[in-house]
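Asks: What would the 3D arrangement of this be:
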Amino acid sequence: MKSKEEEFNLWLLEVQNLNPEAVSPPLMKEHFKRFIEDYNTATLPHVKYYSLEKWEAEERAKRYNTSRDRVEEEGTTFDFAKDEEEIRKMHRQWSNVPPPTGPLYTKEQLLEVRRVTAERIQAEKLRKMGFTPKESMGVRYE
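Replies: I've put the predicted structure just below:
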């Protein structure tokens, strides 16, 4: 059970909607049998339940636009200088983007947002007093 404990706990939490810390040991064994059966028959709902480490490495590779081989080569080491250089590149890219010109919202849009906010506050007060407000209160239609 120790080698697949992380995968099992994740499966228990996400698929079975059970907190692993709150499950009794007999029930835990029963769920683990089901997990292992699904594992052995390759019927788990997602790839991450088979090998969480491998799945996380692939996700990191996707996130940082690198190949999976590069992530496996680097392993779990972290290069701070490289990370700082990537951050500098991102800052340079964003500094070249001109700021938006003019207002983001028109005066009518701002008034509409204020009206909707006031309606939401009023609807919440009505709910607290025990009344049921109209469904359209505090809703903005476009």
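Asks: make it CA atoms for all contacts and neighbour counts henceforth
Replies: OK.
Asks: Quick check: buried residues in the longest helix along the chain?
Replies: Longest helix in the chain, counting residues (DSSP state H): helix 107-128. Buried residues in helix 107-128, counted by 16 or more other Cα atoms under 10 Å: V116, T117, E119, R120, A123, E124.
Asks: for comparison, sequence B:
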Amino acid sequence: MPHSPDQTEAEHIVQRFTEAWSKMDPDAFTPLFRPDVRLVHPMDRDTRGVDEAREFMRRTMTLIPDLRYDVHGWASGSGHVLIWGRLHGTLGGGPVEWPLVDRIALVDGLIAERVAYFDPLRVIAAVLRRPRAWLPYLSTRLGR
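Replies: Sure thing, here's the model as predicted:
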């Protein structure tokens, strides 16, 4: 069951989460996740378990290979860590970016659940406007 992380535990997971994003390697996230981790996203089905989470990250990084997460801030309370910032990269030959908030539940210092909150229309509009993005986007959708 998630508990309210103390300041040190919250700060530690934010640092490790930010470092994982900087590596652009799906396996960089694996040590952060509990084996039964649940990831919730507005553009994809929920994932359960480390293998599905790794596969989701691989698809995302395949679609936008230079994807970066600029963390603007974080807070903890009510049993969760909130991280907010901006994702940005290149999709179909042009820039794409969107703000997001991640709500993370920790159990024993590991991520038990991550819910990403963002407007998926920013990404979908970029895909629709750029024919070079159509095939990569469809292959990530069909690859799941």
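Asks: TM-score for the pair, please.
Replies: Once superposed, the chains reach a TM-score of 0.22 (TM-score structural alignment, normalised by the length of the first structure), with 52 aligned residues with a Cα RMSD of 4.2 Å.
Asks: sorry, back to before: how about a markdown table for the buried residues of helix 107-128 of the first structure, with distance to F35 of the first structure added?
Replies: Converted to a markdown table, the buried residues of helix 107-128 of the first structure look like this (distance: Cα to Cα, whole Å):
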| residue | distance to F35 of the first structure |
| --- | --- |
| V116 | 48 |
| T117 | 48 |
| E119 | 49 |
| R120 | 46 |
| A123 | 47 |
| E124 | 45 |
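Asks: Spatially central residue in the second structure, please.
Replies: Closest to where the C-alpha atoms of the second structure average out (Cα atoms, centre = their mean) is A116, at 6.6 Å.
Asks: after the helix or strand that residue falls within comes which helix or strand?
Replies: For A116 of the second structure, the element it lies in under DSSP states H and E is strand 110-117. Counting by DSSP H and E, the next helix or strand C-terminal to strand 110-117 of the second structure is helix 121-129.
Asks: And the longest helix along the second structure, what's buried?
Replies: Looking across the second structure with DSSP H, the single longest helix is helix 7-23. For helix 7-23 of the second structure, a neighbour-count test (16+ other Cα under 10 Å) marks E9, A10, E11, I13, V14, F17, T18, A20, W21 as buried.
Asks: Go ahead and confirm the fifth one touches I83.
Replies: Yes - shown here, V14 of the second structure and I83 form a contact pair, counting by Cα atoms under 8 Å, at 7.3 Å.
Asks: Quickly list what's touching both of the two.
Replies: Residues touching both V14 of the second structure and I83 by Cα atoms under 8 Å, 6 or more residues apart in numbering: W74.
Asks: related to what we said a few turns ago, let me know the angle separating the strand holding A116 of the second structure from helix 7-23.
Replies: 70 degrees (axes from the mean of the first three to the mean of the last three Cα atoms, to 10 degrees).
Asks: quick one: buried residues of strand 110-117 of the second structure?
Replies: Residues of strand 110-117 of the second structure classed as buried by neighbour count (16+ other Cα under 10 Å): L110, I111, A112, E113, R114, V115, A116.
Asks: same question, stretch 135-144 of the second structure
Replies: Buried residues in stretch 135-144 of the second structure (16+ other Cα under 10 Å): P136, Y137, T140.
Asks: how far does that stretch sit from the chain's center?
Replies: Mean C-alpha position of stretch 135-144 of the second structure versus that of the full chain (Cα atoms, centre = their mean, to the nearest Å) differs by 18 Å.
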